[in-house]
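J.: no FASTA, just this:
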């Protein structure tokens, strides 16, 4: 009997951030079911680079546009519906936030201090990613 191999599906995600009165804040969004707080992520589109695809997800899911750092700062894997996903994570310095964007009616957005974002998310893998992002606070000006 042949053994079934699980194909790992590649995705990219982004942590949108901004400076607000000297404090770094990250933008959390709800899942499409509005049950949990997450950050934008999705499948890598066509021939786009992972970081450009992550920036596209930031626009579609959160309505933010900005400068993406092309250097991956973390990654994680998760299972959903019997499939395995591998997500490369990037950061996005938000320059513009729009009220109208493709998934505006499906999601709620919330800006929170970077160090407090971990308290809002349930998934351990995403909490770890947000902790990794928070470590970059002192270096954020160079991102």
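T.: Arrived safely, thanks for sending. Given the structure is predicted, the values throughout are model-derived calculations rather than measurements. Residues are numbered from 1 along each chain as shown.
J.: contacts and neighbour counts: CA atoms only from here.
T.: OK.
J.: got the contact list for the longest strand anywhere in the chain?
T.: The strand that spans the most residues within the chain, counting by DSSP state E, is strand 64-80. Identification of contacts with strand 64-80 by Cα atoms under 8 Å, 6 or more residues apart in numbering yields 16, 51-52, 55, 58-59, 84-98, 125-126, 129, 132-133, 143.
J.: this is the other structure I want to compare:
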């Protein structure tokens, strides 16, 4: 590598911003009769692509609290949020000033127990309950797709462990 090329590379690294941090909720519910898991997707306000509720850090709130608040503001859902992250994904975000930044999103599972008819962003987004497989087809971010598949495996194992064993009739 020439000195000039190395210098140019070093300058690029100096000006590269670290990813911006966001927090998200992977909202889900278990359909009791079918023992199936559904996840909640919503459309972004700017591009209309399918996403999960997410937002920027808030002073005085833990990351999982931010995720739960965003789930209510964007989709009108409340429930029990896990304090441990499921994982993270990155995506490119276009800011209002036209600057494109990379965002790293920490994701927390939120089991939905309540759905509100009125919430901050009602009418600004579409929401839809879908299977994890359908969510994988709809979202664009490969790492988020992986999180949905990982979550599906985890929930399949948990639900299998919860269901009573079938005892054959004699």
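T.: Perfect, thanks for sending it. These numbers come from a predicted model, not from an experiment.
J.: TM between them?
T.: Laid over one another, the chains give 0.89 as their TM-score (TM-score structural alignment, normalised by the length of structure 1), with 142 aligned residues with a Cα RMSD of 2.0 Å.
J.: quick revisit: mind giving me the PyMOL select for the contacts of strand 64-80 of structure 1, buried ones only?
T.: The following PyMOL line selects those of the contacts of strand 64-80 of structure 1 that are buried, judged by 16 or more other Cα atoms under 10 Å:
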select buried, resi 16+51+52+55+58+59+85+86+87+88+89+90+91+92+93+94+126+129+133
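J.: okay, and which of the contacts of strand 64-80 of structure 1 map to strands?
T.: 16, 84-97.
J.: what's the counterpart of residue 135 of structure 2 in structure 1?
T.: Using TM-score structural alignment, the equivalent of residue 135 of structure 2 in structure 1 is residue 117.
J.: starting at the chain centroid, how far to the longest helix that structure 2 contains?
T.: The residue-count maximum for a helix in structure 2 (DSSP state H) belongs to helix 142-162. Centroid separation between helix 142-162 of structure 2 and its chain, computed with Cα atoms, centre = their mean, to the nearest Å, is 13 Å.
J.: show me what counts as buried in that helix.
T.: 144, 145, 147, 148, 149, 151, 152.
J.: residue 118 of structure 1 belongs to a helix, doesn't it?
T.: Yes - judged by DSSP: H, G, I helix; E, B strand; the rest coil, residue 118 of structure 1 forms part of a helix.
J.: could you find the closest non-adjacent residue to it?
T.: Nearest residue to residue 118 of structure 1 in three dimensions, chain neighbours excluded: residue 127, at 5.1 Å (Cα to Cα, 6 or more residues apart in numbering).
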